[in-house]
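>>> Below is the sequence, then the predicted model.
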Amino acid sequence: MTAEIHGASDADALAGRFAQLFGALAGNIERVIRGKRENVELALLCLLSEGHLLLEDVPGVGKTTLARTLAASVDARWTRIQFTPDLLPSDVTGVSIFNQSNNRFEFHPGPIFANIVVADEINRGSPKTQSALLEVMEERRVTVDGQPHLVPRPFMVIATQNPVDMDGTYPLPEAQLDRFLMKISMGYPDHASEVAVLAGTPTGPLIDQLPKVAGGADIKNMIDFAGRIHVAPPLYDYLVQVVAMTRGHPDIRLGASPRASLALLRAVRVRAAAAGRSFAVPEDVKGLAAHVIAHRLMLTPEAELRGRTATDLVAEALSQVPVPQSTGV
């Protein structure tokens, strides 16, 4: 893909090649994650949007497996951090240690310095340790003892968490939730998929044996190409109107931030490229709005008592904002 991304001039041909590699990555992940095509594609959209993914669900439905399988499908460095109540911020970011041989402090990077970081059960870590991720998730760097250290590109945090009403969990603060491009739920597999999982055990493909479908350079080139996907001015306006609807709604006490608008735009471009198009359309916004926006919203207590959900309110915003016409090229 590297040569074609740089050598070809036809945007449609490049989009077609993008879609082929995207499909190959999704198919490789589906060798392990059965019956969850939408979740697999959303995880890939996050990676290629240079965003972060939060997977929330009950134990045992494949959250960590999805994260590991995505990391195993890409020829890039990945690490796993198991969050526990006694985990310290320095265990994540790294620490400066004094070297007696040269009388200098030397920085020893932590596991956050990888292309894909699996933060397992993130809400079992203390709020102090969770906060250690705030800078790196937004700025792609870690500051230790006043010195900034850049993480490699691409960089993605895939965090898993159990529902906040389970024992031993700490709710993620709003500032941290806002740094995740998407939050998705795995859900239970359907009957046929669960039977296939049982039938394939233990002879089915193991994560460590999966082939590397894309290299680090391929991922970088796909990210760069997605950033050039055409977005017409009416579509910018449509996207902002959808996000703005969450800020003045009487059932919402904290609406989506401008970071949400930027995140949705990046994801929309990747979705268009994954569909083999060199331009975005309103359906791209509609298909991703709930995944990108809902987890950033805080509802009023009255709305929660009435059974309203953030996903319902995003759907309401989409239904009220007029859809622009002629947004292609």
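Cool, the structure landed.
>>> CA atoms for contacts and neighbours, from now on please.
OK.
>>> Now do the helices in the stretch 1-150 of the chain.
2-7, 11-30, 37-48, 63-73, 89-93, 127-131, 134-139 (DSSP state H, counting those that start in this stretch).
>>> Report all helices and strands that the last one contacts.
The one in question is helix 134-139. Packing contacts for helix 134-139, counted by 3 or more CA pairs under 8 Å, 6 or more residues apart in numbering; DSSP states H and E, involve strand 141-144.
>>> A further structure is provided below for comparison with the first:
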Amino acid sequence: MTTTSALPGSHPAEPLPLPPQELPAALDRLRSTADALAAAVDGVIQGKDETVRLALTVLFAEGHLLVEDVPGVGKTMLAKSLARAVQGTVRRIQFTPDLLPSDVTGSSVWNQERAAFEFRPGAVFANVVIGDEINRASPKTQSALLECMEEGQVTVDGTTWQLDRPFIVFATQNPVEMDGTYPLPEAQRDRFMARVSMGYPSAAAELTMLSEHGATAPLEAVEPVVDVAEVRELSGAVRGVHAADALKQYVVDLVRRTRTHPDLRLGASPRAALHLLRAARSRAALQGRDHVLPDDVQALAVPVVAHRLLLTADALLAGRDGADVVTDVLRTTALPSPR
């Protein structure tokens, strides 16, 4: 029999949508908070405004972010600076081949004084979890995050423990072809709301980095901008952003077209549609709007959907990737008709 528990001080409840009359003021606070968070991160990561904005979109949409690129371009620095700017509990998990699932979720330990087993929480019990180089751990250990990321809970020895909210995983990974890495399981990739690649900085940004990072440690200067209680409240404002029925149908049409695309052997899941709409609501809110536009969906379709797709062997040989397929689908799917 499975029982459900919460650690002392946790807040397992999900944020509720704000009443319509409170939404305008909350959206104003959301924009100002996001601007402050972006400014804090920009002091560490130069020249990556779009990447930072996407990370904030995922944060307030209550999703998880996968940052993928070659070593040394600032993946972990992005995750750490965002974590420092949000005042809450932060844990970092360095994924290595010898990492065990119990290191992530926790385990039951025998307490001799009480003559009973007691639960010792793992590193996943935090508001912000930084999973560094997640694809260096074995698939078994990677799978320890599946329940955490989807349901906000951990089940150990028949007892389910609720995680605190907000609960956000910022994971980094090197490309699969790098030595010593394992491909993420399809179920794991599908739980990340979005994937983003850092890319190399511009020449000007790299020169600034040499000047600033050589004399000081910019990460140490990052101060908390928002606490987890406010993130929870502002996430409720995002849930209150209006999405018309025609726009929801547009999201469904986009996702369903991936399932019949000739270049794919696995299209996007229903979870992808949910994540795309939630991210679109967050993007609209960050821009101060109380309604979602098709532009929001189109801007987020590649980072939200592309990493979930599995291409056929012929498509891979032709040099195509998930982003190419999503671009095709966007081009061939009719926009929702305005009322």
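Yes, it's here. From a predicted model like this one, the values you see are computed outputs, not experimental measurements.
>>> coming back round to it: I'd like the helices of the stretch 1-150 of the first structure laid out as JSON lines, including distance to Ala196 of the first structure and mean neighbour count.
Listed next are the helices of the stretch 1-150 of the first structure as JSON lines, based on distance: least, CA to CA, whole Å; neighbours: other CA atoms under 10 Å:
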{"stretch": "helix 2-7", "distance to Ala196 of the first structure": "36", "mean neighbour count": "12"}
{"stretch": "helix 11-30", "distance to Ala196 of the first structure": "12", "mean neighbour count": "20"}
{"stretch": "helix 37-48", "distance to Ala196 of the first structure": "15", "mean neighbour count": "22"}
{"stretch": "helix 63-73", "distance to Ala196 of the first structure": "16", "mean neighbour count": "23"}
{"stretch": "helix 89-93", "distance to Ala196 of the first structure": "37", "mean neighbour count": "19"}
{"stretch": "helix 127-131", "distance to Ala196 of the first structure": "37", "mean neighbour count": "18"}
{"stretch": "helix 134-139", "distance to Ala196 of the first structure": "36", "mean neighbour count": "17"}
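>>> now the ones you listed as a markdown table including distance to Met186 of the first structure?
Formatted as a markdown table, these follow (distance: least, CA to CA, whole Å):
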| stretch | distance to Met186 of the first structure |
| --- | --- |
| helix 2-7 | 32 |
| helix 11-30 | 13 |
| helix 37-48 | 7 |
| helix 63-73 | 7 |
| helix 89-93 | 26 |
| helix 127-131 | 22 |
| helix 134-139 | 23 |
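>>> Tell me the residue in the first structure aligned with Pro270 of the second structure.
Counting by TM-score structural alignment, Pro270 of the second structure lines up with Pro258 in the first structure.
>>> Tally up the residues packed near its match, please.
Pro258 of the first structure has 12 neighbours, counted by other CA atoms under 10 Å.
>>> and what of Leu184 of the second structure?
19.
>>> Aligned to it, what sits in the first structure?
So, by TM-score structural alignment, Leu184 of the second structure is matched to Leu172.
>>> correct me, but that match touches Asn123?
Yes. The criterion here is CA atoms under 8 Å, and Leu172 of the first structure meets it with Asn123 at 6.4 Å.
>>> Which neighbours do those two have in common?
In terms of CA atoms under 8 Å, 6 or more residues apart in numbering, Leu172 of the first structure and Asn123 are both contacted by the residues Gln130.
>>> Skipping its backbone neighbours, what lies nearest Leu146 of the second structure in space?
Leaving aside its sequence neighbours, Leu146 of the second structure sits nearest to Gln188 (CA to CA, 6 or more residues apart in numbering; 6.3 Å).
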